[in-house]
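**Q** sequence and predicted structure, then a few things I'm wondering about:
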Amino acid sequence: MSVGYLTSDLLSPVRHGFFTRRGGASSGVFAGLNCALSSSDQGDAVRINRARVAAAMGVAPEGLATVPQVHSADVIVVERGGAAAGSADAMVSSVPGVALGILTADCMPILLADDEAGVVGAAHAGWKGALGGVIENTVEAMVGRGAERLRIRAAIGPAISQAAYEVGPEMLEDFMVEDPEAVRYFAQGKGDRLMFDLVGFGLDRLRAAGVEAEWIGRCTYREPDTFFSYRRATHRLEADYGRLISVVRLN
């Protein structure tokens, strides 16, 4: 079975893919294309999966760059493929042949490109990273490599939708400290629970940074056959969960 991935017309003609869980070598709760070496999945299966992703993006396995992700606002500039030193939650590159890979399982995978300038970016944005500024920092890093804000296009891949993202009132308090108008991203749930619009928050942050952006409209939680989901795995009391990979590269 070939690997499956989704694309955004907004990023065309830049080569990219929001990979699903289909077409991988992993089994059990990781069944399919789990690309996280940090998971408890078999390492050989994960390496096979990552090699299939690299091939689909037209690069050698060593041309796929990833970085340990820690829900930060940190961005690194990537000059070559492979595992990056240190940790961060976003990468930018202006080197042809290098593919940037971000892992997610409900958080937003954001792929960005200024095709004219030859600069691409990839960000892992959960609520902590997005609130902390990882989106703005990624755009700034791209501008630092020669991109222009008005030319940058961004697409948010499969992520948890508001209807599936229940949070506590303390999270609203965290947001209100940063932005008194953040209440617009929260809808009332059951009891004191709230439903958070992570994607809406991400889109607004991208647009406020001067970037044209879209969400591809797919919820990780609602499509178990297609996407991994940390929250769904938690609700099912599963011991671990797979991670999706989203990749962008210069042509």
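**A** Arrived safely.

**Q** only C-alpha atoms from now on, for both contacts and neighbour counts.
**A** Noted.

**Q** identify the residues contacting A155.
**A** Contact analysis of A155 by Cα atoms under 8 Å, 6 or more residues apart in numbering lists 8, 10-11, 110-112, 213-216.

**Q** mind running it again at 6 Å?
**A** Shown in contact with A155 (Cα atoms under 6 Å, 6 or more residues apart in numbering): 110-111, 213-215.

**Q** that one: which element?
**A** Per DSSP states H and E: A155 is located in strand 153-156.

**Q** moving C-terminal of that strand, what's the next helix or strand?
**A** strand 166-167.

**Q** and that next one, what does it pack against?
**A** Here strand 166-167 touches strand 194-196, going by 3 or more Cα pairs under 6 Å, 6 or more residues apart in numbering; DSSP states H and E.

**Q** take the one below as the second:
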Amino acid sequence: MMLESLLLSTVPGIRHAFFTRAGGVSAGIYAGLNGGLGSNDDPDKVQENRQRMAAALAVAPDKLLTLYQVHSPDVVVVDRPWDTAARPKADAMVTKVPGVALGVTTADCGPVLFVDPTAKVIGAAHAGWKGALTGVLESTLDAMETLGASRDGVIAAIGPMIRQRNYEVGLDFISRFEEADVDNARFFASASRHGHAMFDLAGYIHARLQKAGVLMVDDLDLCTYADEASFYSYRRSTHRKEPDYGRHVHAIVLDG
């Protein structure tokens, strides 16, 4: 049902989970633990799945928070829970409030969980290619620092996402990254199709974190596209021309 980062697991006073699709009640193309409020799955089943995730994190269901994600660099500082119908439009959250689980939803994009063990500040970011390129990781660290964190003391964990061997992109995509920084060419490998390349999103996220000053980064090195039994995948569903896809929730919470 849930995976953990070895690095984050060594930190006292927090709980975290990268949830797989195992252990849920959804059926059909959503089979398993679909936590996507924006999916077309039966809302009652999504709520049951989210309640199971909240229980695994030892928080009340209304304290497992997720955002209306828009592939932005925007971050919310959380000081209290909100109603899911009024969730903010952003792609990352930070808090120092115990007992509030910060969750991001993904189905190929990169989930990144953060903690400063000394300052007791946590964060969670949804880092797809657009959010990573436009600075969602750095924005998360900036927001954590406003709460007293120090980025050189932050531990970050990169969860399951689509990996380079399954992430084929076109020339426009490549150009966008190389125009931002010529050094970004190192995150692209040759593809079988002319004019295409294979993009290393996880490597790019890791490099951005290191450049931002994060010294401790753990990568679970798991591919959502390749492992259908364990993970939902937007791109896999698109290739199969399925009408929708499930979403994972990945979350972190301070004890309290």
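**A** Good, I have the coordinates. Please read all numbers here as calculations on a predicted model, not as lab measurements.

**Q** superpose the two chains and report the TM-score.
**A** Aligned and superposed, the two chains score 0.97 in TM-score terms (TM-score structural alignment, normalised by the length of the first structure); 248 aligned residues with a Cα RMSD of 0.9 Å.

**Q** quick one on the thing from earlier: in the second structure, what residues pair with the strand holding A155 of the first structure?
**A** Mapped onto the second structure using TM-score structural alignment, strand 153-156 of the first structure covers residues 155-158.

**Q** mind checking the SS state of T234 of the first structure?
**A** Following DSSP: H, G, I helix; E, B strand; the rest coil, T234 of the first structure is assigned to helix.

**Q** buried ones among the contacts of A155 of the first structure?
**A** Burial by neighbour count, 16 or more other Cα atoms under 10 Å: within the contacts of A155 of the first structure this picks out 110-111, 213-215.

**Q** for the residues you listed, which one is nearest G129 of the first structure?
**A** Distances from G129 of the first structure to these, taken as Cα to Cα, are shortest for I110 (12.0 Å).

**Q** which residue sits closest to that closest one in space, ignoring its chain neighbours?
**A** I156 (4.5 Å; Cα to Cα, 6 or more residues apart in numbering).

**Q** what is the neighbour count of the one you found?
**A** I156 of the first structure sits with 28 neighbouring residues when counted by other Cα atoms under 10 Å.

**Q** hmm, it is touching W215, no?
**A** Yes - I156 of the first structure is in contact with W215 according to Cα atoms under 6 Å; the separation is 4.5 Å.

**Q** list the contacts of the nearest residue to F19 of the first structure once chain neighbours are set aside.
**A** Spatial nearest neighbour of F19 of the first structure, excluding adjacent residues (Cα to Cα, 6+ apart): Y5 at 3.9 Å. Shown in contact with Y5 of the first structure (Cα under 6 Å, 6+ apart): 17-20.

**Q** still touching in the second structure? Go through those.
**A** Conservation of the contacts of Y5 of the first structure in the second structure, assessed by both residues aligned by TM-score structural alignment, their matches' Cα atoms under 6 Å: retained contacts are 17-20.

**Q** quick one: which of those residues is nearest to E223 of the first structure?
**A** Closest to E223 of the first structure out of these is T20 (10.2 Å), distances taken as Cα to Cα.

**Q** residues near whatever residue of the second structure lines up with L10 of the first structure, how many?
**A** Matched by TM-score structural alignment, L10 of the first structure corresponds to L7 in the second structure. Neighbours of L7 of the second structure under the rule other Cα under 10 Å: 14.

**Q** do R21 of the first structure as well
**A** 26.

**Q** E238 of the first structure now?
**A** Neighbour tally, E238 of the first structure, other Cα under 10 Å: 11.

**Q** in terms of helices and strands, where is the residue nearest to the match of L10 of the first structure when sequence neighbours are not counted?
**A** Counting by Cα to Cα, 6+ apart, the nearest residue to L7 of the second structure once its immediate chain neighbours are dropped is D218, at 6.3 Å. D218 of the second structure belongs to strand 216-219 when elements are defined using DSSP H and E.

**Q** tell me how far that strand lies from the chain's centre.
**A** Centre-to-centre, strand 216-219 of the second structure and its host chain are 14 Å apart (Cα atoms, centre = their mean, to the nearest Å).

**Q** packing partners of that strand?
**A** strand 155-158.

**Q** report back the residue of the first structure that's furthest from centre.
**A** Relative to the centre of the first structure, the most outlying C-alpha is that of G191, 30.8 Å out, by Cα atoms, centre = their mean.
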